[in-house]
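> Coordinates for the following, if possible.
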Amino acid sequence: MDLDNIKGIWNEERPDIMPEISLEKQKELHFPLEKLRKNMRKEFWSTSIMFVFIIIFLSVVDFHFFKFKIYIITLVVSMMLVTAFYYYKFFLLYKNLSAVDLNVLDNLKDLKFQFKLNEQYYLAYYIAFVPFSIAEILLIYEFVPNFKTMDGFAFVASFLLFCLLMLSALYVVGKWWFQKFYGRYFIMITKLIDDLK
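Model (predicted):
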């Protein structure tokens, strides 16, 4: 091969143009992406409505102990702050899902990375609720008359049992919720992206 042929071949190749993804594969990707966006909107609005009801409940219900009300309000505000941070990250993924160009493989690889990252955010979000759950149990033991009189072994055993039950429920519900609303679609999209390689 002479130098002119090599230059010609070199000039014909366009490294700035990424390989396009077939229309069929784009349609396959569109369904799980749309389901993810729909589920994200549902979760955001249901969480927002839940917090509105909690605020209304706290303002309407008359607590017998002023300290108890302050503790509960502090817990709810703290939970809202943690949730706001999570939803900020959640919104960034939602925005990227809406703007992703399905023609470019690198964009899909980036999306796959974002899914893994958001899965970790979701796990961290549920782990962040562990101290809130334990604080709620402590408030129950401190202010509910039947529990307030407990001491010694009965207190320790029932406290540990409540903690174990609440944390197990948090874990099971968190796993189920993530899998039902996001996990299976993340897996579908990841497999489709891996098939494109």
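> When you work out contacts or count neighbours from here on, use the C-alpha atoms and nothing else.
OK.
> Now do the contacts for the residue most central in space within the chain.
Nearest to the geometric centre of the chain sits Tyr122, at 3.3 Å (Cα atoms, centre = their mean). By Cα atoms under 8 Å, 6 or more residues apart in numbering, the contact list for Tyr122 reads Tyr86, Phe178.
> would you say it is within a strand?
No. Tyr122 is assigned helix when assessed by DSSP: H, G, I helix; E, B strand; the rest coil, not a strand.
> Skip the chain neighbours and tell me the closest residue to Pro19.
Excluding its sequence neighbours, the residue lying closest to Pro19 (Cα to Cα, 6 or more residues apart in numbering) is Val104, at 6.6 Å.
> One more: Ile21?
Ile21's closest residue in space is Asn103 (Cα to Cα, 6+ apart), at 5.0 Å.
> Please give the structure of this sequence too, so both can be compared:
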Amino acid sequence: MNFDDIKSAWSNDNDDNVVVPSSVDQLKTLQLPVEKLRSNMKIEFYVQLFSLILIGFLPRYTYFAPVLIIPFYVVYFVAVAISVYYFFKFHLFYKQLNTATLRSKDRLYALYYEAKLSIEMYKSYAYTLIPFALLEMAMHMASRQDSKMKAVFQAAVTNQAIAITMVSVFLAMLLLLMAITTFWVNSYYGKYMKQIGKVLEEFKEAA
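Prediction:
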């Protein structure tokens, strides 16, 4: 990348409310987190796509009670439909997120807020998939003939206390996984967003 060209483009921007970066180092400070965001998004996309495809073959490679196969695929295809929508939005944002963004101050500011919205959307997507994952795990455990969970599931049908306990455990696991997801997203993307935000604040202060 030619940083002189980028700086020249910033200088020609008509936005008087934001100063031009005073050094190549400032431009590099912006470039690095943008590139890291793109890299992390690309890796996570392939990991999620591979995982989603692998889950679809789960009943073929592990035992599932015949009565649970159709419910499994109903849950699975709903999760796939949600994922397709997310992947589409993911692709659109990924195309916008590149170092060419540094050639426009307005675009960089807009992209910063778009990235924040996209991260919140990603959290929502992950939160939505967690119940599906827990349901499919429960169906798998209930299918095993030697599983103690199968006996627990059967007992929950007639015992209200056991049923309430199972629902409480399910909700606790749901909240725990949501907390882990939030921590993961903040660690994987949040630090780069903070770096971009810090540089943008420096531009404002220097204006």
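> What's the TM-score once they're superposed?
Remark: TM-score between the superposed chains equals 0.79 [TM-score structural alignment, normalised by the length of structure 1]; 183 aligned residues with a Cα RMSD of 2.7 Å.
> before we move on, back to that, aligned partner of the residue nearest to Pro19 of structure 1 in structure 2?
Per TM-score structural alignment, the equivalent position to Val104 of structure 1 in structure 2 is Ser104.
> Now for its match: which residues touch it?
Ser104 of structure 2 neighbours (Cα under 8 Å, 6+ apart): Ala9, Trp10, Asp13.
> What distance do you get for Lys36 of structure 2 to Phe170 of structure 2?
35 Å (Cα to Cα, to the nearest Å).
> And Pro131 of structure 2, by the same measure?
9 Å.
> Which residues are in contact with each of the two?
Going by Cα under 8 Å, 6+ apart, no residue sits against Pro131 of structure 2 while also sitting against Phe170.
> So which residues of structure 2 form helices?
Assigned by DSSP state H, the helices in structure 2 fall at 3-11, 24-56, 58-61, 66-96, 105-143, 148-158, 160-185, 191-206.
> Okay, buried residues for the longest one please.
When you say that, I think you mean helix 105-143 of structure 2. For helix 105-143 of structure 2, the neighbour count (16 or more other Cα atoms under 10 Å) marks 105, 108-109, 111-112, 115, 118-119, 122-123, 125-127, 129-133, 135-136, 139-143 as buried.
> before we move on, what about the last one?
By neighbour count with 16+ other Cα under 10 Å, helix 191-206 of structure 2 contains the buried residues Tyr192, Met193, Gln195, Ile196, Gly197, Val199, Leu200, Phe203.
> What lines up with the fourth one in structure 1?
Translated: Ile196 of structure 2. For Ile196 of structure 2, the residue aligned by TM-score structural alignment is Ile189.
> now that match, nearest residue through space, not along the chain?
Closest to Ile189 of structure 1 by Cα to Cα, 6+ apart is Leu29, at 6.2 Å.
> burial of the one you found, as a residue count?
When counting by other Cα atoms under 10 Å, one arrives at 19 neighbours for Leu29 of structure 1.
> do Ala99 of structure 1 as well
9.
> Relative to the centre of structure 2, find the outermost residue for me.
Outermost residue of structure 2 (Cα atoms, centre = their mean): Thr158, 39.2 Å.
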